[in-house]
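In: Need a 3D model of the following:
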Amino acid sequence: MTSVSTVTASLAPLNVSFDEPSPVAWPSTYTLSSISDYPFGPPQDISIEAYVERRYLECLWMPEILEPLTALVPALQRVTPASDWTPNAGPHPLHSVLDEHLLSLVDIHTKYRKTIPALLEKEGDAQDAEEACIFYAWTHAQPTDESVNEEKWGKEWLYEAEKREILMQILLRMLKLTLPPPPVPKRKRRKDKVAPEPSPYEETVSSLEMLVDRIGIIRQTATSTVKNDQAKAAGKGDAIGRDWAAVFCEDVLKPLFKESLPEQYETLRYHCLPPPSRDVSPARSESSIIDFPQSQSQSIPQQLSRSLSRTTSISSRSGTLNARSLSRISTSQSRSRSGSVEPDPDVRDRSRSVSFASRSAGGIRAPVKAGVRPRGGRVKPKQLSAAPGASKLCKSIFFELQICTYDIFKREFLPQ
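Out: Below you'll find the model as predicted:
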């Protein structure tokens, strides 16, 4: 496998142009005294690693108005390999430099819940470029109002920094997915098993999904008051009323990755944008109102009252008809057994089915209960495995049986 150092890279020129001579006269003796403590000096010919680190730290710790998220990916895309580069020669040079700044959710939690708070408490000298950026951002973000609770403000400041780190980590991973995949290291395969070929972006996609889920959790757990206050403080409120996640999705992700990474973009859009609200029932218009003739409109209440009274009379007669049908079926059943009267074959089949269902459900001719002495017989022993609550089941089955019997009786004997 070819090492990363053999792949040469360079910075593409900026796609901007300036008028010469400049329409605004720039004083030759002007100095940037107000930002003398800025961690970085004027841009010079630096290495690719130093350039990517600077862009990452400035976008993370500087205000959005100076270093917007929309400018991070285009700035990193300036890192290009040589003109004669091919994927067989080695991985894209951005892979290695981006990997140095990728953080997992555990790393982010440790960084903003333990490392940075401890760093701000001791207030020592910066040991590296990121610590210098942290001190610079912390110092210049201090509130001027003395009534502000410093402890609460510090927690909110760290919360916003952690949230921005998550958004930047998503951008770095999606940028990696747009690059040509790096070669996958070969693994030893067993002779008896055919192992599937691992994807070069399997770990990147997995960590990206975890970060996307984290965005959804932040949006759901933050209260509406906190969301509004943070949006106002960050200056991200707009006329549409979008929150920070919707702004990130529509203003940052959509122009960069909607075409190149449609699947990942739709997943992020699902977690970033709020669910669509239900449409309010439209007001009734003249076209939705049905005009009836005068005679027909007068007859509608009469028809409704007639149908209501008819339904009431049928329901009042249902109990009497149900009892009569059951007694008639049981009478025909006893006569068919004695042999004195031969009922109709259809009625006999129906009576047999009703009698069998009644026995199985413990209804009209239920078996002898355990522990009760029948006439002229022995006591039936109690069964320990009797299921509790069987009586309720029998009652419900018997009730359904009565309804079925009434339906049969209505079809056969009542006029249609």
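
In: drop to CA atoms for contacts and neighbour counts, all remaining ones
Out: OK.

In: Next, count neighbours for F413.
Out: Look at F413: counted by other Cα atoms under 10 Å, it has 9 neighbours.

In: who's in contact with T204?
Out: 173, 177 (Cα atoms under 8 Å, 6 or more residues apart in numbering).

In: What helix or strand is it located in?
Out: In this structure, T204 sits in helix 202-221 according to DSSP states H and E.

In: got the angle for the helix or strand following that helix vs helix 202-221?
Out: Next helix or strand after helix 202-221 toward the C-terminus (DSSP H and E): helix 224-234. Counting by axes from the mean of the first three to the mean of the last three Cα atoms, to 10 degrees, helix 224-234 lies at 110 degrees to helix 202-221.

In: helices and strands around helix 224-234, which ones?
Out: Using 3 or more Cα pairs under 8 Å, 6 or more residues apart in numbering; DSSP states H and E, no helix or strand is in contact with helix 224-234.

In: Could I get the buried residue list for that helix?
Out: 228, 230-231 (16 or more other Cα atoms under 10 Å).

In: Can you tell me which of the residues you listed is nearest C404?
Out: N228 (61.6 Å; Cα to Cα).

In: separation between that closest one and W244?
Out: Per Cα to Cα, to the nearest Å, N228 is found 10 Å from W244.

In: and this one, so I can compare the two:
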Amino acid sequence: MSTASLCGISCVTSSHSRRIILRSGSNQVTERRVYLDHAATSWPKPPGVLEACLEFHRDLGVAASRGAYLRGEQTDRAIAQVRSKLSRFLHLDDAYRVAWTSNGTMAIHAAIHSVLWQTDLRGEHVVTTATEHNSVLRTLADLQERRGLRWTMVPCDARGWVDPDAIEQAICSDTKLVIVNHASNVTGVVQDLERIGRIVANSDAWWMLDAAQSIGYVDFDPRSLGIDLVVAPAHKGLGGMFGTAFVVAAPEVVPSLRSPWVGGTGRSSGTWTGPFEWLESVESGNLNGPSIASLGAALQSASTRSMADFQAKASDWLSRLRHQIARYASLRLVGYPDGPEDLQQVSRVPVLSFSSRTLGSHEMAMLLDSAMGLECRSGLHCAGAIHPFLGTDPQDGTLRMSFGHATSEADVDAAIQGIRLLGEVNA
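Out: Okay, here's the model as predicted:
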């Protein structure tokens, strides 16, 4: 067993194990914080977002659709305005219905169950992909076990890219729903929505898009693409706060959607007997008015940014980090089978994952946090199905760095220094 010290962290290497044990001589960590986990949530928030939340509490602070008094009506109007802002941001009109939920996972559950609401789902079929969030895959597996749903998971390649032709081959005459994750939270790869849209349009299936990792970074038009349902949280690329997500439904499909669960009293109807209109059922209970108000401010800020300019800048950041990782034999890029040059040039959101043969996931994250104040995501979370296709070894530690609109050049420089530290520790 040997011991070395880097940045005040003792690294104890055992000859009988690939693992390195990190020991810190102090509970103190560096004062500087460099946030590199934007794929989990954005931070800091854009100007006006926190203020909008506080303003709602201070000036309104009442429940929506609960009373005819002035502040109740003002609350209703404020929330309706955010619905309209979101529709405009997505190039839609108010014929599209925006249903609020408490988080992205709940939005996914609401959308899937609104389509697949029947007690007996034998005869119904769903197509999805290996890049999906676990909340999609677990929901489909549960519906298979309890209600007889059949579903097909289309594989991805070593980049996390899904071939649209494989989706076309998976669609059959009884396919009810096609679910596509727009951008991978592991490799950042963005799927080809135009080709997928043309394929789904030639079937009788509906199309649901999980835009959790793309909205705010990649511009897309659900109407022109033929997307029936869009789900996303407010707090990631848009820069809103926790507590709000949404399902956006095309007007053509809304009449066929059903209550995804048994709700409480309808906010607008005031009755418990139902049947409730679809949106009212999804939103059963009090809405998170402050969080919705903060989304309105975040959308206002997002509308002033150029997504194309950000993508160009982020592409340069990813290239710099990839080439730094490639300098160390003990570190391996995840989702780049061609190496750091990325010869196939697929579009990506600013997410980069890599693995280590020596350090565990948490060990890498703890080292960067304690030694340099870098806040990164340890492990490849919420996307278990993609791992075999990426060739990642379950025994290897993995780390994800992701960037957002608040990321600075200094943050990227710090990330490169962090990779250098990990490479030296591994060596």
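
In: After superposition, what's the TM-score here?
Out: Once superposed, chain against chain, the TM-score is 0.20 (TM-score structural alignment, normalised by the length of the first structure); 121 aligned residues with a Cα RMSD of 6.0 Å.

In: quick revisit: out of the buried residues of helix 224-234 of the first structure, the closest to S315 of the first structure would be?
Out: N228 (58.8 Å).

In: Please tell me I have it right and I196 of the second structure contacts Q169.
Out: No - under the criterion of Cα atoms under 8 Å, I196 of the second structure is not in contact with Q169, lying 11.7 Å apart.

In: who's in contact with stretch 206-213 of the first structure?
Out: Identification of contacts with stretch 206-213 of the first structure by Cα under 8 Å, 6+ apart yields 104-105, 166, 169-170, 173-174, 267-268, 271.

In: Just send the residues you listed back as a markdown table, with secondary structure too.
Out: Listed next are the contacts of stretch 206-213 of the first structure as a markdown table, based on DSSP: H, G, I helix; E, B strand; the rest coil:
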| residue | secondary structure |
| --- | --- |
| S104 | coil |
| L105 | helix |
| I166 | helix |
| Q169 | helix |
| I170 | helix |
| R173 | helix |
| M174 | helix |
| T267 | helix |
| L268 | helix |
| H271 | helix |
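
In: Would you mind writing the PyMOL command to select the buried ones in the residues you listed?
Out: Selection of buried members from the contacts of stretch 206-213 of the first structure for PyMOL, criterion 16+ other Cα under 10 Å:
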select buried, resi 166+169+170+173+174+268+271
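
In: Next secondary structure after the longest helix along the first structure?
Out: In terms of residue count, the longest helix belonging to the first structure (DSSP state H) is helix 294-338. As assigned by DSSP H and E, the chain's next helix or strand after helix 294-338 of the first structure is helix 345-361.

In: and the angle from the helix or strand following that following helix to helix 294-338?
Out: Helices and strands here follow DSSP H and E; after helix 345-361 of the first structure, the next one along the chain is helix 390-413. Angle, helix 390-413 of the first structure to helix 294-338, by the same axes, to 10 degrees: 110 degrees.

In: what does helix 390-413 of the first structure contact?
Out: Counting by Cα under 8 Å, 6+ apart, 318, 321-322, 325-326, 354, 358, 361-363 sit against helix 390-413 of the first structure.

In: which one among those gets closest to E53 of the first structure?
Out: Once Cα to Cα is applied, the member of those that ends up nearest E53 of the first structure is A361, at 79.3 Å.

In: nearest residue to that closest one other than its sequence neighbours?
Out: Sequence neighbours aside, C394 is the residue nearest to A361 of the first structure in space, at 5.2 Å (criterion: Cα to Cα, 6 or more residues apart in numbering).

In: Quick check: the one you found vs E412 of the first structure, distance?
Out: For C394 of the first structure, the distance to E412 of the first structure - Cα to Cα - is 27 Å.

In: of these two, who's got more company?
Out: Neighbour tally, C394 of the first structure and E412, criterion other Cα under 10 Å: the higher count belongs to C394, 16 against 11.

In: any idea how far the more buried one lies from E400 of the first structure?
Out: For C394 of the first structure, the distance to E400 of the first structure - Cα to Cα - is 10 Å.

In: Next: W157 of the first structure.
Out: 67 Å.

In: Compare the two (neighbour count), which wins?
Out: Neighbour comparison, W157 of the first structure and E400: the larger count goes to W157, with 16 against 12 (by other Cα under 10 Å).

In: residues of the host helix or strand of that one that come out buried?
Out: W157 of the first structure is part of helix 150-178, with elements assigned from DSSP H and E. For helix 150-178 of the first structure, the neighbour count (16+ other Cα under 10 Å) marks 157-158, 161-177 as buried.
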